[in-house]
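Chemist: Turn this into a model:
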Amino acid sequence: MSGPVSPVTVEIIRNALIAVADEMNATLIRSAYTPIIYEMKDCSVALLDAEHRVLGQSAGLPIFLGNLEACTIAIEEQYGRDVWAPGDVWIMNDPYVTGTHLHDMTVMEPIFDQSVLIGFAASRAHWLDVGSKDPGGTIDSTDVFQEGLRLTPIKVVEAGTQSPTLTQMIGKNSRFYHGAMGDLGAQIACCHTGARRMPEIYRRFGTDAVLDARDEIFAQAERLERDFITSIPDGTYRAEGSIDSDGISDREVFIRVEVAIDGDEMSIDLSDSDDACRGPVNCGATQAVAAARVAYKLLVDPNRPANGGSFRPLSVSVRDGSVVGANEPFPVEWYFTPLGLLIDLVVKALSEAVPERAAAASYGDSMVIYLSGTHPDTKQPWLHVEPTVGGWGAWDGSDGEDGLINNVNGSLKDMPIEVLETKYPVRLRHYGYRTDSCGHGQFRGGVGVEREFEILADSSMSAWFERSRTPAWGLAGGWTAEPPDVVLNPGRPDERHFLKCANVRLSAGDIIRTKTGGGGGFGDPADRDGGAVRADVADGVITPEIARDVYGLADPPPDGSGNS
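Modeler: As a prediction, the model looks like this:
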């Protein structure tokens, strides 16, 4: 093709590259063996160019935004550019490189067209168990060696042949061997899909056209981002908040952000955050950068998919040895807990500068429950791991979303109740919105949820619920939302309350009630429309008492039914 590539061709190539990423993601999900991938979609994929820049990224976990390329870059830095060869597939989960915890396995394959390296296919998926001291993961680990198998970048497939010794070693380090082997195969198949499809695009349009279109796609993203940043008043903006604890002690762990705007450039400095902790709330620096990118994307360019031109106006500073810049051997199992707070804090810091884009805080963390034991029918070990949805923050013009997964997890789905009750000795007795959990305001925050599990066989529970010390704050006069809670056997003499707990023994007939927090409110509650208040009472979002005492509604429906 001669001359500059046409805008039409640019858009066709843009969507072709995104379609490849979507097909890769579909291959992974449909091939996976464990429900945390094939039902809950705890995975992400990316198609990269030869310089490790994103060409296409499917819907997945935002916390991996612009992060998969860090893994291919790390391999190249360690082994040199010549290490890439056709038919090779690499695997790694080293948290100090990837930034995540050991459960997140990253699998990558270089892509060649007629012996020329043209890019990479990469996938990351959460494996159910990687051999940690406790099934499925740890609540109270104090070093990374308690958290499971740790893999430096290594070839699991070489020249098209999968290594049986490495494959067996990986599988035998999981309590769920067949699930691990199936999920590994699904990730390899995902990468193979990208390795087949990308050269087809090159052959269809020609190398020059694809590269020219890529450069234009990147340039468009950069121009749009710089244009918006220029509209933000120059200055330095700060915010801080804390997570409840590191899981070992009760000490609050503070995250502090400083956002500087200078013309069309933004910098986010995390250097003043607390030092790395004894408990497992630390993360590698690359994941802190990814979280900062999520916050940036929320504010700057939320409607366009990320690509290699995104984030060029952004720089992120992370202090080595901090809780968001941890090194070996600090534990990392709950790496995302400070990152959810970090995202909210960046938005809070810029809320006065861009009030039309800023939302109040969300419920903030993944709110994970673990249930495990030996199945009474199959006599096989079982493990259920599931994050829980909550309320998002309101903004100037809209209430917050009710019952939505937190901002680090993106397109993660609930485990279907039918799957839960079929596979495991658990019955879900109740699942619904948590009344009065929202932050009140002219626009109310979203509400959290309540779930009630009945345990049908002796088992154990671990839980990680967060943000009770810094629950979702409001903006512009909006109220703070309710924090979370986990209750064992509510209303019984042995009732107990938890936020974080490890390996609590359960007996058949025990009840677990989980409650997630709501989102912060926006604006003065006195300014809320009376019809909206009545609708909230009718829907069971708030009680008549809150409608009367907080919102000033003189005659609220008496019972939440909507009837006067």
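Chemist: When you work out contacts or count neighbours from here on, use the C-alpha atoms and nothing else.
Modeler: OK.
Chemist: which one is R444 nearest to, not counting chain neighbours?
Modeler: Closest residue in space to R444, ignoring its immediate chain neighbours: G521 at 4.5 Å, by Cα to Cα, 6 or more residues apart in numbering.
Chemist: So the one you found sits against F443, correct?
Modeler: Yes. Here G521 lies in contact with F443, judged by Cα atoms under 8 Å, at a distance of 6.0 Å.
Chemist: Name the next helix or strand downstream of the biggest helix by length in the chain, please.
Modeler: Longest helix in the chain by number of residues (criterion: DSSP state H): helix 177-205. Per DSSP states H and E, the first helix or strand lying C-terminal to helix 177-205 is helix 207-230.
Chemist: counting contacts, what elements does that next one pack onto?
Modeler: The contact analysis (3 or more Cα pairs under 8 Å, 6 or more residues apart in numbering; DSSP states H and E) places helix 207-230 against helix 7-31, strand 265-269, helix 285-300.
Chemist: any idea where the helices of the protein begin and end?
Modeler: For the chain, helices defined by DSSP H occupy the ranges 7-31, 35-38, 68-79, 95-98, 164-172, 177-205, 207-230, 285-300, 336-349, 417-423, 530-538, 544-549.
Chemist: Alongside the first, I'd like the structure of this one:
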Amino acid sequence: MTIDPVTLQVIGGALHTIAKEMAYVLYRMSFSSIIRESEDLGAGLFDANFATLCESDNTPLHIGSIPGYLRGIDATMTTPWREGDVVIHNHPYFGASHSPDIAVVVPVFFEGRHVGFAANTAHHVDIGSATPGLIVDIQDIFGEGMLLKAAKLYEGGVRNETLWNYLRDNSRVGRQLQDDLGAQIASAQLGAKRFQELYATYGADTVEAASAELMNYTERMLRQAIAAIPDGDYTAESWLDDDGRNRNVRLPIKVCVRIRGDEAEVDLTGSSPQVPTAFNVPFEGSTKVACYVAFRSLLLDAYTSAVPVPANEGSFRPIKVTAPKGTIFNPIFPTAASARFSQCNRMIDCIIRALSPVLPDKAIAGSSASLSFVAYSGLRKESGDYWVFIEVNEGAYGGRPRSDGPDSIDNLMANTRNNPIEDLGMHLPMICDRYELRDDVECGAGKFRGGIGVVKEQRLLDGGWLTHEAERHTDKPWGLFGGADGAEGRVDIFNHANRDGTTEAQYAKISGVVMKAGDTMAFYSPCGGGYGDPLERPAETVLDDVLDGFCTRAYAERAYGVVISPDHTLDLAATTARRAAMEAAR
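Modeler: You can find the predicted model right below:
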């Protein structure tokens, strides 16, 4: 069936709008800050064969993983789909991105025929895991909390009260879990309703033909972009600090990107074997999705593309992902696999680095490429009830071909927002004492400098517990095309009431740390690497950096060859001489 261009655009716009509306309902109705404020979620519509038709503009990992959830549900569900069903699912060995990300799926029927699904995923604060909120050092997935395989929370419109109460009774914050699931259900049901309305307006044949053409169009656009890259094997490697238990044992990441015609393969052979903690990555729900995100970011970026390209299943088809069984990117059941984000981000960083020689106008320097995911928890003095707070701290991008790397922002595969410190103080026994750009390092010089990471200090008023998942304490984000490297991250813990200038340095990954009243965690995120020769950065721009407090006069002269007088004016003659001397010394 041939679809005219106008109808195609209208249906494409309608699909995207439905996904955005689903996401809006989800985060506006949720109660936990990780969903309500950070928007750690994704929503979209899918056809009956699990292909992505549209997706919301939230965390890319959530969206790309939902087809894996649907395939996992299909493999494990024991009863047929009925109108009014609501299925919840989070099993990492059956498609889930990791166990705290629970998917809510609603089947969509039109004129008695099953035509697709409305679905979303969101990160839940606590699912009854061994440590509150987050898991790092745990033996297997059974310590990660409740595992749900295609569980029908509603069957034919009737809620399963036994399962509903089970969810409440097996979480430290059971009421909040139920409330957030309620928001997910409302979001998915709205998506199903809007999908049915689209079918009713245009007819099944038109909607399905348009959906197929939109996916084919996205596939064609990505294949064209891949075909423009010279055939070859492009490699990069890095390492992860440790697995959260075996300290100072680095875990290699090796990436080979094979370009053949209009197809690409990401081969992770040679990366670390799976580890005996939760620091592994579910293959279907996270490893593959991270590779899709890398290529979409490089080749189909919404801002830099000449024409808009819909985000749908077509962007997955030209990409093959290879990771040997039993490795960190493809663990074997029942290996734990909850703390899986930093590995994915570093893999994307390596994909970009590998392709930088043939995509210099699209590649960026090394980003923080990690994730600071921290769970604070404790017991309320008045009631004795648990409180659990999960926070995503920002990192920084590397310098880019035409601009500096953005400061203090979630990067690469992540897209979560920061949690307002006012919200924190209103609802939890915590206080944020410091939240600003790092001023303890100077790094990332380049024609376009690397982004500056964040420092955040969070103080527990009544004490409690802390688990933290992060990376890149031993590996600086790399500079690109002559740019300087960035800076590693770090974590300190100190007592605010008796602070004497000393701190307890921590590993990037720590589990179940007991925090006394007044104890403070200070997180310093990695800073991005620079892009291009620092001597090509305009001297006036370097002066602006100094005036803004991004670097000192000494660093400006040492790294950029820019001489700034004590009264903060530019000494052009001295700068010209200094840069000439630095160039000659090379």
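Chemist: Quick TM-score on the pair, please.
Modeler: TM-score of the superposed chains, computed with TM-score structural alignment, normalised by the length of structure 1, equals 0.95; 556 aligned residues with a Cα RMSD of 1.9 Å.
Chemist: how far does stretch 535-545 of structure 1 stretch from start to finish?
Modeler: Using Cα to Cα, to the nearest Å, the end-to-end distance of stretch 535-545 of structure 1 comes to 14 Å.
Chemist: and for it, what are the contacting residues?
Modeler: Contacts to stretch 535-545 of structure 1, defined as Cα atoms under 8 Å, 6 or more residues apart in numbering, come from residues 433-437, 447, 547, 556-563.
Chemist: and if we set it to 10 Å?
Modeler: For stretch 535-545 of structure 1, the external contacting residues (Cα atoms under 10 Å, 6 or more residues apart in numbering) are 402, 432-438, 440, 444, 446-448, 530-534, 546-547, 550-564.
Chemist: residue contacts, A75 of structure 2?
Modeler: Shown in contact with A75 of structure 2 (Cα under 10 Å, 6+ apart): Y69, F94, G95, K149, A150.
Chemist: related to what we said a few turns ago, who touches both of G521 and F443 of structure 1?
Modeler: G393, A394, W395, D396, S398, D399, G400, G478.
Chemist: ok, and the most crowded of these?
Modeler: Neighbour counts for those peak at G393, which has 36 neighbours (criterion: other Cα atoms under 10 Å).
Chemist: Could you tell me which residues make contact with the residue mapped onto that one from structure 2?
Modeler: Matched by TM-score structural alignment, G393 of structure 1 corresponds to G398 in structure 2. Applying Cα under 10 Å, 6+ apart to G398 of structure 2 gives the contacts 349, 363-369, 404-407, 411, 444, 446, 448-452, 477-480, 483, 485-486, 527-531.
Chemist: thinking again about what came up before, would a markdown table of the contacts of A75 of structure 2 with neighbour count and distance to N170 of structure 2 be doable?
Modeler: Below are the contacts of A75 of structure 2 laid out as a markdown table (neighbours: other Cα atoms under 10 Å; distance: Cα to Cα, whole Å):
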| residue | neighbour count | distance to N170 of structure 2 |
| --- | --- | --- |
| Y69 | 32 | 22 |
| F94 | 25 | 21 |
| G95 | 25 | 23 |
| K149 | 23 | 16 |
| A150 | 26 | 18 |
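Chemist: Now for those: which two are most distant?
Modeler: G95 and A150 (11.0 Å; Cα to Cα).
Chemist: Mutual contacts of these two, please.
Modeler: Residues touching both G95 of structure 2 and A150 (Cα under 10 Å, 6+ apart) are Y69, L70, G72, I73, A75, H89.
Chemist: Of those, which is the nearest to I18 of structure 2?
Modeler: L70 (19.2 Å).
Chemist: what residue of structure 1 takes the place of the closest one?
Modeler: Match for L70 of structure 2 (TM-score structural alignment): T72.
Chemist: which residues does E197 of structure 2 contact?
Modeler: By Cα under 10 Å, 6+ apart, the neighbours of E197 of structure 2 are F110, G191, G203.
Chemist: what stretch of structure 2 lies opposite stretch 107-118 of structure 1 in the alignment?
Modeler: Counting by TM-score structural alignment, stretch 107-118 of structure 1 corresponds to 104-115 in structure 2.
Chemist: Can you list the buried residues in the matching stretch?
Modeler: V104, V105, V106, P107, V108, F109, F110, V115 (16 or more other Cα atoms under 10 Å).
Chemist: what do you get for stretch 67-75 of structure 2?
Modeler: Going by neighbour count (16+ other Cα under 10 Å), the buried part of stretch 67-75 of structure 2 is P67, G68, Y69, L70, R71, G72, I73, D74.
Chemist: so how far is A151 of structure 2 from the fifth one?
Modeler: Same thing as R71 of structure 2. Look at R71 of structure 2 and A151 of structure 2: by Cα to Cα, they are 14 Å apart.
Chemist: same thing with the last one?
Modeler: With the distance defined as Cα to Cα, D74 of structure 2 ends up 11 Å from A151 of structure 2.
Chemist: Likewise for the fourth one?
Modeler: Remark: distance between L70 of structure 2 and A151 of structure 2 (Cα to Cα) = 12 Å.
Chemist: so what sits against both of the two?
Modeler: Common neighbours of L70 of structure 2 and A151 (Cα under 10 Å, 6+ apart) are T76, H89.
Chemist: What is the equivalent residue in structure 2 for the residue nearest to R444 of structure 1?
Modeler: Checking TM-score structural alignment: G521 of structure 1 goes with G530.
Chemist: same deal with E421 of structure 1?
Modeler: By TM-score structural alignment, E421 of structure 1 lines up with G425.
Chemist: For that match, give its distance to D243 of structure 2.
Modeler: 33 Å.
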